[in-house]
Every structure is written in structure tokens, then in C-alpha cells.
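> Everything below, folded, please.
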Amino acid sequence: MNYEKMYSTIDTHVAGEAFRIVIQSPIRLGGDDIQAKQDELKNNFSNEKNLLLNEPRGHRGMHGCVVTPSRVADFSLLFFNHQDVSNFKYEGLLATVTALVETGNLNRAANDLYKVETVKGIYTLKALVENQEVTSVSIESESCSEIEANLDYTLVRVDDDRNYLLYTLPDSIPSIELEHLAKLNRWGLERTTELMNENIDYVGIVVVESVSSSPGKIRSVTFERDGYILRSSGVDSTFAILTALGQKENSESEIENHSIFGSSLTAKRIAGDEHRFSLETEAFITGSHEFIFDQDDPLKEGFLLA
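You can find the predicted model right below:
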């Protein structure tokens, strides 16, 4: 066994979305510039990234995070993901702060505030700890805005950076429930296929259902660019829905966004700023692992199931 090829990770999830956090590995990224390190990670280490993301070690829903030192924050966080997946996810920040604090890889801050450096900027998170367990972690968005509304969808830009297309649940699908997953999946694949050849810049497609009996409660499903269904209701998606609702009369200042798998995220409008939101949730550690990259393994890079 060659321990120089060992990767130590902490596996986590936020509302069902899985993150594999690399805390020790042979991956060496030079310099202090966060963008240069992210570019180096993106353009190299394909075997190593596939090892961690694909079956039989990972799966299509797995996201990768690499923790590195930072001179301007408590640590810096780099993302690596499957093709057509955003290279930044709020959930990764929430999961990593939780994992590092709970495992002792990050000293607890006296004020419970932690700064994380990313290619999108430096974010401040608040993590509340009880009995060495992070009971909640919260973050605030950057500016979000509605860009376009037409008969088909509403285009919302989250953090002045990532575009989401919001659709109302079509009449052909009774509700966003697991029993209608096959219909939802077909609908999402049809939309992503239609958009593939159109010149529209977007990160995800969100289909939304309001729950008439519960004001402020939303059900949604987010499809990534390859048609894959996000496993959670999505932080970005929740911010995007709240942004779109803000354009309507008597709009909600808080929504509870439920996924098809039963998890939920709650976002609130920040007082005095109609374009920014806050979200508080809990992340969970599901395991710690050590992976070995073996050049002789016929499945050393794994595979994806259709």
C-alpha cells in the first residue's frame, strides 16, 4: 500500500446534498492566489478527482471540496465537481465549517464566526456549537435580482453571478412528490435538452410548486445542466425563489423550501435589503474515509451509472 497516494476525507451532507471534503491528500497547489489554485485544481488531477467523485467510491450527486490554508481567512475552499455542475456551492461552505469544527481541524472561534476564502470572495459563516456539535450554521447571500420574466420562466441571478430558470409546476404533473418522480424527471430532461442548443447562460432549472394551505411553504426540484435532480432543495434555488416572489404584491419575507426527498431549507430576507437573504440550517457528518489511488485498479477512476 502506497500511503503517499492516500486521500483523507470527511463526508457530509446538507439537506441531502453530499460533499466529500478533502482535508489531506497528495494534491499540492502552489502559491497563495485562490483563483490560480482553483484553476490548477480544475485543469489537473483528473484521475484523483474521478477517484473521489465517481462510483464505486462516490456517485453522481457527490461534490468535492479541498481545504487549503488562507492568509486572509480561517481557510480557503476549492471546489471540484462533475461536468456541468457549478464550481461554487453555499452548501459546501456550510458543510466544511461544520466538519472542520466538529472534528477539531478548525479551532472554535470565540464569537462563533468563521471566514472562508473562495474564488467568489470571502464569506462569513456563523456556527453555533453545543457539546462539541455544530447545531446550526448560517450564511448571508450577496445581491440577487430578477433579470427576466416571460410566459415560460423567470430568470433570476443569484449573487450577481449564477443564473437560474424558474418554472411553475406544469399541469401535467399533479405535485412535487416522490410518486411523480418519473414525470418530473422526464420534464427536466426535456427542458435541459431544449436549452442545450440555446444561448442561455444558466446553472440550474427550478420547478416550483406553492402549497396553498401553508403560506410561505414551497416545494421545488432543481435540475442541473445535465438533467440530474439535485438531492436537496438547494441554497441557491431557495434564494432564487425568494427573489422571484419578492417581485409580487404581498410577497413573503421568508420561505420554507421543501425538496422532493423530504428535506427543507428556510431563507429570510435581510432587513433593509430586499436583494439579500440569510439561511440557517444544519450540516451532518456521515463518515470519515481514507482512499487509496492504485494505478493497477481497473476502476481507479470509477464510473457513473446512467
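> From now on I want contacts and neighbour counts done on CA atoms only, so please keep to that.
Noted.
> Grab the nearest non-local neighbour of Phe79.
Excluding its sequence neighbours, the residue lying closest to Phe79 (Cα to Cα, 6 or more residues apart in numbering) is Cys65, at 4.6 Å.
> What distance do you get for the one you found to Ser233?
Relative to Ser233, Cys65 is positioned 20 Å away (Cα to Cα, to the nearest Å).
> what helix or strand is Cys65 on?
strand 62-68 (DSSP states H and E).
> One more sequence to fold, the one below, so I can look at both together:
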Amino acid sequence: MRLLIPCVETHTCGEPTRTVIGGFPNLPGETIRAKQVYIQEHLDHVRKSLIREPRGHRGMFGAILTPPVSPDAVCGVVWFDNAGYLSGCGHGTIGVGITLVETGMVPASGPLTTFTVDSPSGLLRLSVRAEGGRARETSFENVPAFSVGSDLAADVPGLGRIHVDIAFGGNFFAILDAAQAGLEIRPDKASHLAEVGLKIREAVNAQVPIRHPTMPHLDRVQIVTFVAPPTRPGARYLNTHMFGDGAIDRSPGGTGTSAVMTALYAKGKLAIGEEVVAEGIAGGLFRGRLLRQTALGDRPAVVPEITGPAYITAFHQFVLDSDDPWAEGFELH
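All right, here's what the predicted structure looks like:
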């Protein structure tokens, strides 16, 4: 049996998003989280096929568009990477925004097209800016973000004791200065960043208990963020994010920028409305700010906004053949 999966490919400051726009059966579930669980339990072979070699690679990232579950949303989205599924993705949100407007799935309405998208972590409010007849960048109002704690200690084999800030920006992040781990944020150091990031994540999750106040299934750090002084004029910091099974985010990171801003705010180092420019390992820039204070259950929270560019790179029709011995792909480490 052959399954045809149409996708639109984008990159956001160098980080890919493979957006599935069709080919899936009707997905049961009244929430995007329920649809995500259904895909994970019944259709995970599709994720593996699209992410792994020979169709993908270790750093590939994906999105599956679904029917909306909220009255005002244009669609839903499920995020996936080389290890499984995520509750949020900022670079992917930017890429999906460009995809929806550039392909006409969401009709453009002048220089700024606004709409909402359902995600596993909540409703995302997108504004896609057009210039010269082209969609250029997406701003999105993220779900509420909050700090778990600042300068939390964890003992990491081979590193000793480190201190991290933990914040939720759509995913849970452990944030630390790269120098604390003896690292440099450079493209030629990506493998080492990934290796150390995996060790830090394992140690933090074993030693620091966390749980989202309204989504209790989110109870572990998914992403490790390394921060260093910027190299681009105007940037506040340079960072990269280790996610999945040792993948390195090429972009400045959308949920990552949300988490870093939230950690800075918790330390009194960032004000509501103050703009932050974040630099990614590939040299791209995102703009971010905290729009307002809010609450998440009984926990104080903030609402981040992130802006960045994305570009369509390809339109694919993937063929998944059940007779293919490598239909679910493979991984090289």
C-alpha cells in the first residue's frame, strides 16, 4: 500500500519545518492534545518516515495541520521531531504562518493578515506581514509563559554542578550560559553542544521536579538552551537549543526566546514591553517582547510575542510504501 503525504517546506532562520497539509485520515479528539495522542499511538510511522533518513535528517522538524477545535481558529497544528511530539514550537509557528498565507490557505488581507491556530499548548494568535505581494514574517502571541525557578542546581556527569534557569515558553526549557559548560555556540561545535545538552537534560529531569499547572502531562524539561554573548549588532544574546534526540535548533528559537525572556523577567532583568533581539547559531534574528502579565492556574505568568521571517523552500509529495523495507526510515548517530 502507498500513502501520499503532501507537505510544504519552509525554513525559519535556517531551521526547517516540514508542514503536512493533507493525506491524513480524520483525527478523533476534541482537543489538539487528543489528536496529538491519537497520531502518536496510531500514526507514528508517518512521523518516523518524514523525519528520519532517507526523507529527512536528525535536525528535521515537522508540523501536521488538522481541523481546528476552537471556533475562531483556521486550523490546528501538531508538532513533531526526531524523538516524538512537542507541546509548542515557535520557529514552526512562524513557518506555518508563512505557509498558510503564501499558499492561500488563509487569504491575505492587506499588509497584515491576522488569524488564530490551535496548538497542543493552547491558542496561538498570528499576524503575517506582507510586503511587495509576499508574506515576509510572522508575529505570534504565544501561550502564557512562566518561570519554574532561577539558578537551580543539578549535578551532571562529566561537568559537575551546574546552575540553570527553568522556564516554560510553550515547552519546558533548562537555560544556562554556554561558558558554564565549557562550550562555544558555533556551527562547527553543534555535535558537542548536542552531546552535552543531552547529559544536562537527563540530569535536570532526574533532579529537578517540574509540572505544568494546567497541563500535568508536561512534567519534564524537553529542551536545553545555551546562551552566550551575541555576535550580531543589536542582539541581546546568542543562543541555541538542544531538542529531541540531540538535534540543534538553527533558528533563535520561538518558544526558546519566550522562555529566555520569561527567565530574565523573573530575575528583574527584563520589563514588560521591552524588546529583545535573539540571535541563533546560524546567524538569524528573532524579535521578542513580553506583552503583559497574566496567571496560569495559581501561578504568575507572562504573555510573550515573537517575530521572525520564514521562507518556502519546497512543495513535496512524499510516498510512503508499505513494501519498502525502510518505509519508516532509519537513523545514523
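> circling back: map the residue nearest to Phe79 of the first structure onto the second structure.
Taking TM-score structural alignment for the superposition, Cys65 of the first structure sits opposite Ala63 in the second structure.
> does the residue nearest to Phe79 of the first structure really touch Phe19, like I thought?
Yes - if you go by Cα atoms under 8 Å, Cys65 of the first structure and Phe19 touch, sitting 7.0 Å apart.
> Find residues that contact each of those two.
With contacts taken as Cα atoms under 8 Å, 6 or more residues apart in numbering, Cys65 of the first structure and Phe19 have Gly92 as neighbours in common.
> Buried residues, the lengthiest helix in the first structure. List them.
For the first structure, the helix reaching the highest residue count under DSSP state H is reported as helix 181-196. Neighbour counts using 16 or more other Cα atoms under 10 Å place 181, 184-185, 187-189, 192 of helix 181-196 of the first structure among the buried residues.
> Downstream of that helix, the next helix or strand is which one?
Sequence-wise, the next helix or strand downstream of helix 181-196 of the first structure (DSSP H and E) is strand 204-210.
> Could you tell me where that next one falls in the second structure?
So strand 204-210 of the first structure is aligned with residues 223-229, judged by TM-score structural alignment.
> so how many other residues sit close to whatever residue of the first structure lines up with Leu4 of the second structure?
Matched to the first structure by TM-score structural alignment, Leu4 of the second structure sits across from Met6. Neighbourhood size, Met6 of the first structure [other Cα atoms under 10 Å]: 17.
> Now do the helices in the stretch 201-306 of the first structure.
All helices of the stretch 201-306 of the first structure, identified by DSSP state H, counting those that start in this stretch, fall at 235-245.
> on that earlier part again, quick check: the match of Leu4 of the second structure touching Phe291?
Yes - here Met6 of the first structure lies in contact with Phe291, judged by Cα under 8 Å, at a distance of 5.5 Å.
> Would you check how far apart the counterpart of Ala15 of the first structure in the second structure and Val96 of the second structure are?
With TM-score structural alignment as the criterion, the equivalent of Ala15 of the first structure in the second structure is Cys13. Cys13 of the second structure is 14 Å from Val96 of the second structure, where distance means Cα to Cα.
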